[in-house]
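**Q** Predicted coordinates and the sequence they were generated for:
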Amino acid sequence: MEDIPLSLLFLALGGLIILSGCFSGSETALMSINRYRMRHLARHGNRGASLAERLLQRPDRVLGVILLGNNFVNIAASSLATVIALRIHGESAIAIAAGLLTLVILIFAEVAPKTLAAVHPQRIAFPASYVLWPLLRLLYPLVWLVNSAANALLSIIRVRVEDVSGGNLSRDELRTVVNEASGLIPARHQRMLLGILDLEQAKVEDIMVPRPEIIGIDLNDPWPDSIERIATSQYTRLPVYRDSIDNIEGFIHLRKIIGEFYRGNFTPEDLCSRLTEPLFIPEGTGLHTQLLKFQHQRERVGLVVDEYGDILGLAALEDILEEVVGEFTTDPGSLTRSITRREDGTYLVEGSATVREINRVLGWNLSTAGPKTLNGLVLEQLETIPESGTSLLIDGYPVTIVQTHGNRVKAAEIQPERPKSTQRPKRQGISS
């Protein structure tokens, strides 16, 4: 060492500090890189992304080779700084050299490169992978020895490196990703993606037409009344029954009878001969599952039944698709078939409107674990059949009953915003 010029020693020390910064930066870059962007680039032939993906399949190994290299150059830099200090000012300069080297490494080999790598991980990680991959293969025996000792220590606290999941996202995390991508995905597409994610949680009873709202043809009604119902129906498939929906005979596809119907020679016997077998859907069936069943069975509508076989409502393929793509209504004044926006900014909502529909259209966050419709929410809260004009608060929003029919709420008026005095009500208020 005495024969080596000081300038060469300083140059070697600078090189070791640069190497330390490279190891530190590559560690941060590989740990903070966007795994999904990396996989996308790797699938499209990016060599650096492919190497980085292979390295991150076992993070313990890539960390092992990085830390081996980083510690080696830091120790070498410390030894070299000690030699330089002895050459310049003797033993009294060793402490000063240690302090200066710590400050230099902290700034130039730790904070600065790691900050750069955190801000631009892709720029650092991909080039570093070209060096780290052959270095890992070269030092694999030593890396394996170090990792084995470290993994044995981790196994004491029941941590297994082999259990690494690869960064798979949960449904809630996917929702966050979609919400955060508002600048990249149009709002309508965002809502569709979120609707697809929600299909896993929603059940058929969340979107079905309740039993009292089912429109069908009663074979025991006068035939002219049935003819009128067929002629004015807004649906293409109608249930056909006798006296009650419980005595279902089948479904009639109106488009398949349109020719005979308008020729005037259509009879009840013709109607019965064109019926198709009804599809029954157990309550509690998930929307995603039922969508696949509709697709597999080539059906578009089914009757939801409980454990006793009693019919609860009717679920259609259109209703499931509306959960994803939005409403198909063509009325410009209606946001959905059940919710209409008035000129004064209030909403006229039918009692049969589902809680999910209200949440989606009005931006509310009502619980879907209880009642499934607005009528159910009102009756649960009031515990009685309200009269027209009765007002109450639902989640802090004023709701006024507009019309009741028998034992249910037919329609209600909803204010779009909470009053300032009831932004966070402690309990629901009721007046009439």
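**A** The structure has been received and is ready for your questions.
**Q** From here on, just use CA atoms for contacts and neighbour counts.
**A** OK.
**Q** Count the residues that sit near Ala81.
**A** Burial measure for Ala81: 22 neighbouring residues, criterion other Cα atoms under 10 Å.
**Q** How about it, nearest residue that isn't a chain neighbour?
**A** In space, and not counting its chain neighbours, Ala81 is closest to Ala97: 6.2 Å by Cα to Cα, 6 or more residues apart in numbering.
**Q** ok, the closest residue to Asn407 other than its chain neighbours - contacts?
**A** Among residues not flanking Asn407 along the chain, Ile385 sits closest, at 6.2 Å (Cα to Cα, 6+ apart). Ile385 sits next to Leu379, Asn407, Arg408, Val409 when contact means Cα atoms under 8 Å, 6 or more residues apart in numbering.
**Q** also this one, for the comparison:
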Amino acid sequence: MTDTALWLSIAAVFLLLFLSGFFSGSETALTAASRARVHQLEKTGDWKAKIAARLIASRERLIGALLLGNNLVNILASALATTVFLNLFGEAGVAIATLVMTALVLVFAEVLPKTWAISNPERFALTVSPIVRFVVAVFGPIVAGVEVIVRLLLKMLGVKIGDEAGLLSAHDELRGAVDLQHMEGGLEKHDRDRFGGLLDLAELEVSDVMVHRTNMLALNADENPAYIVEAALAAPYTRLPLWRGETDNFIGVLHAKDLLRAMHAAGGDATKIDILEIAAPARFVPDTTTLQDQLNAFLRHKAHFALVVDEYGEVMGLVTLEDILEEIVGEIADEHDVELEGLRPQTDGSVIVDGSVPIRDLNRAADWSLPDDEATTIAGLVIHEARMIPEERQIFTFHGFRFTVLRREKNRITRLRIMPLGTGRVAPSATPAVPAQAAG
């Protein structure tokens, strides 16, 4: 081999290593790039983003073309390098070429370009996408043939390859992304909770967030109008359910603003007010309605309030638009909300909790993960796990916590002490408010 041919071969080896690095970096960037960010750039009119989005959409063809190009240049570079080293060192040139090419390919064609690409995959993907589009167009027919052969071989081995949906739904992927961002410090806890609450709407039912019937404030429509006006003014709620005859016979909902208008029209004389005339019809929803469906129903009907019934038509409680919004943004308190010391952190790291505190509120406040599938309140969770109604001072340990029953009234657990058994758990510092019966 002449000196000119030798130097041309060396130059060709380095050119091929550059191409190998290009293929490796492009594959990493285009597979790691966020489809959401690329889509957003495409919406702004970036033509490179449009090309990148199309390449990412046909990922199998893209990866096949880049792998084909990468293998071609690597094999050709290794063959040329072997020829060069054979001319320089004789038979020992094969071993030397293997060692040198392994080091060069590893550093300059794999690690360096992939590290560069992964540091900013979207920008790298947009830069290389016009060239990669040409590569995919050239190698596309070959890759298509390879895909057919691969699918046939996998089919022979009993492996089914199809276009079925992935194992994770879109909601699960979003939830995983939110949790990952929180662990990596990209999202604060309150932001993670809001995203999580929004994603939970399709999984939670109104029975999980409703105000239970035992905590409802309702008025007897047959009472003296003056008494009803006084009771409505004393109540911290804007909307109040009305019953007649029996306490479970709800016939309407009284809005404080409608009552105020009626009082003004009657010149301040409450005896002239017909409560049933100004009351709005009561809306009833099944307890199995999802929060997503109920939110849509509230928005569609421009309503804020509904009574929750079970499968027998018995009223179980009520749900408001505010109850659903609080699942997303957390507790919403105003100047009329009555604060309840339902959650009291102790110096020893434990918390004293009222039995009626919802598990979801406790998890959100303390950043715990107590299960809420079988029970809504913390007292319900203890009863479910204990398979009995505990006595006072009984202690139970489950889910990584020690639960001590501090107070019981009849068959209800009204106060508990909860001690985290693991390390690194922090007791909550906030006190939750009483669930709002209706927003203003």
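**A** Here it is on my side, so go on. Not measured: the values here are computed from a predicted model.
**Q** circling back to that earlier point, the residue nearest to Asn407 of the first structure and Ile394 of the first structure, how far apart?
**A** Between Ile385 of the first structure and Ile394 of the first structure the computed distance is 16 Å (Cα to Cα, to the nearest Å).
**Q** can you check Ile207 of the first structure too?
**A** Counting by Cα to Cα, the gap from Ile207 of the first structure to Ile394 of the first structure is 20 Å.
**Q** same check, this time on Asn74 of the first structure
**A** Distance from Asn74 of the first structure to Ile394 of the first structure, counting by Cα to Cα: 65 Å.
**Q** ranges for the strands of the stretch 51-200 of the second structure?
**A** With DSSP state E, counting those that start in this stretch applied, the stretch 51-200 of the second structure shows no strands anywhere along its length.
**Q** For the corresponding residue of the second structure for Arg211 of the first structure, the count of nearby residues, please.
**A** Using TM-score structural alignment, the equivalent of Arg211 of the first structure in the second structure is Arg213. Number of residues near Arg213 of the second structure (other Cα under 10 Å) recorded here: 15.
**Q** Which residue comes closest to Arg213 of the second structure once chain neighbours are left out?
**A** Gly317 (4.2 Å).
**Q** Quick check: that neighbour vs Glu326 of the second structure, distance?
**A** Noted for Gly317 of the second structure: a distance of 17 Å to Glu326 of the second structure, by Cα to Cα.
**Q** cool, and Val319 of the second structure?
**A** For Val319 of the second structure relative to Glu326 of the second structure (Cα to Cα), the value is 12 Å.
**Q** For those two, indicate the residue with more neighbours.
**A** Val319 (28 against 19).
**Q** Tell me how many other residues surround the nearest residue to that one once chain neighbours are set aside.
**A** Sequence neighbours aside, Met210 is the residue nearest to Val319 of the second structure in space, at 4.7 Å (criterion: Cα to Cα, 6+ apart). Using other Cα under 10 Å, Met210 of the second structure has 24 other residues around it.
**Q** Then the one 5 residues further on?
**A** Burial measure for Asn215 of the second structure: 13 neighbouring residues, criterion other Cα under 10 Å.
**Q** got it, and the one 4 residues further on?
**A** Counted with other Cα under 10 Å, residues neighbouring Leu219 of the second structure total 20.
**Q** Quick check: chain neighbours aside, which residue is closest to it?
**A** Leu219 of the second structure's closest residue in space is Leu242 (Cα to Cα, 6+ apart), at 5.0 Å.
**Q** Does the one you found belong to a helix, a strand or coil?
**A** At Leu242 of the second structure, secondary structure determined by DSSP: H, G, I helix; E, B strand; the rest coil is strand.
**Q** I'd assumed Leu217 was in contact with it.
**A** No. In this structure Leu242 of the second structure lies outside contact range of Leu217 using Cα atoms under 8 Å: 9.3 Å.
**Q** neighbour count winner among these two?
**A** The residue with more neighbours, out of Leu242 of the second structure and Leu217, is Leu242; 25 against 17, by other Cα under 10 Å.
**Q** For Leu201 of the second structure, see how far away that one is.
**A** Applying Cα to Cα to Leu242 of the second structure and Leu201 of the second structure gives a distance of 29 Å.
**Q** tell me which element the residue lying closest to Ser350 of the second structure once chain neighbours are set aside is part of?
**A** In space, and not counting its chain neighbours, Ser350 of the second structure is closest to Met419: 4.3 Å by Cα to Cα, 6+ apart. For Met419 of the second structure, the host element (DSSP states H and E) is strand 412-420.
**Q** Could you do Gly284 of the first structure as well?
**A** Under the criterion DSSP H and E, no helix or strand holds Gly284 of the first structure.
**Q** what's near enough to touch it?
**A** Here Gly284 of the first structure is in contact with Lys203, Val204, Glu205 (Cα under 8 Å, 6+ apart).
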